[in-house]
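Visitor: Kindly generate the corresponding structure for this input.
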Amino acid sequence: MEGLLLPLLLMLVLAVPLIMGTRKQKKAAAQQQELQSSLAPGDRVMTTSGLYATVADATDESTIDLEIADGVVTTWLRQAIRERIDPAAADDVEDEDSADEDTADESATATSDADSDSESVTTAQVAEPLEHKK
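Guide: This is a model prediction of the structure:
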């Protein structure tokens, strides 16, 4: 009996993590399947390749039409949809980008003002074009 205890214990130690990992994979697959089947026109999504788009048509079972720019609609497999993007989070990202652009515009204006104040202005010299022999 004692000779069987060690092999049984070893099998149990190896089997439990495998079973738990399999359950986690099944749960993730079920969540992904539910996401892909619940998409509706107007939803903001990200594909597995990192493309952000808006769902234009979701009537087909295997494919989905995504609008990637105004008037540009492409057809993708539903499995290519990685996640639904929260509209509030997307607005926050856009607000940060516009704030960065405003800061860059202000610094460019300050630089151009400093350049106009300096008396010495340098000009670029351009070489004459080469003549090719025929």
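Visitor: from here on, contacts and neighbour counts on C-alpha atoms
Guide: OK.
Visitor: And the residue nearest the centre of this structure?
Guide: residue 50 (3.4 Å; Cα atoms, centre = their mean).
Visitor: what helix or strand is residue 55 on?
Guide: strand 52-57 (DSSP states H and E).
Visitor: before we go on, could you also do this sequence so I can check it against the first one:
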Amino acid sequence: MVFDPFTIIMLAVLAVLIFFMFRNSRKRQADMRDLQSKIVPGAKVMTNFGLFGTILAIDEEENRVELKAGPGTVLTVHRQTIARVVDAADETAASTAVVEGEPEFGERVDEAPGDETPDVKKSDD
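Guide: Predicted coordinates:
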């Protein structure tokens, strides 16, 4: 049986794709195991929909987590909605990430844009 170069290249590409699929799958499973080990009561977490809170209790049987989102606010969410555990380093990096020269939200800017030419409409005459 004779294999032409095109067939050999196609089989090699298929083998590489299968290799990367299995590698990505294993990496995702390891990340999920790592996340599940960090989910304990008292941990600060962020959910898939952007809610930050502190875990109060975990119900393993029904896969529910009680989050304290604010003073007097306790939410019950599914365990799989927790996207990541927020570290103290993440909080400080997010709070200090200010771009120099850009105004903060709600800050007034005194200067107008650099467009010096007035807007004059030319007539069709």
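Visitor: quick revisit: specify the angle between the helix or strand that the strand holding residue 55 of structure 1 is followed by and strand 52-57 in degrees.
Guide: Toward the C-terminus, strand 52-57 of structure 1 is succeeded by strand 63-69 as the next helix or strand (DSSP H and E). Counting by axes from the mean of the first three to the mean of the last three Cα atoms, to 10 degrees, strand 63-69 of structure 1 points 130 degrees away from the direction of strand 52-57.
Visitor: Output the contacting helices and strands for strand 63-69 of structure 1.
Guide: Helices and strands touching strand 63-69 of structure 1, by 3 or more Cα pairs under 8 Å, 6 or more residues apart in numbering; DSSP states H and E, are strand 52-57, strand 72-77.
Visitor: quick one, helices of structure 1?
Guide: 2-37, 87-117 (DSSP state H).
Visitor: Let's have the ones you listed in a markdown table, adding mean neighbour count and distance to residue 55 of structure 1.
Guide: Formatted as a markdown table, the helices of structure 1 follow (neighbours: other Cα atoms under 10 Å; distance: least, Cα to Cα, whole Å):
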| stretch | mean neighbour count | distance to residue 55 of structure 1 |
| --- | --- | --- |
| helix 2-37 | 11 | 11 |
| helix 87-117 | 11 | 13 |
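Visitor: Nothing else from me, thank you.
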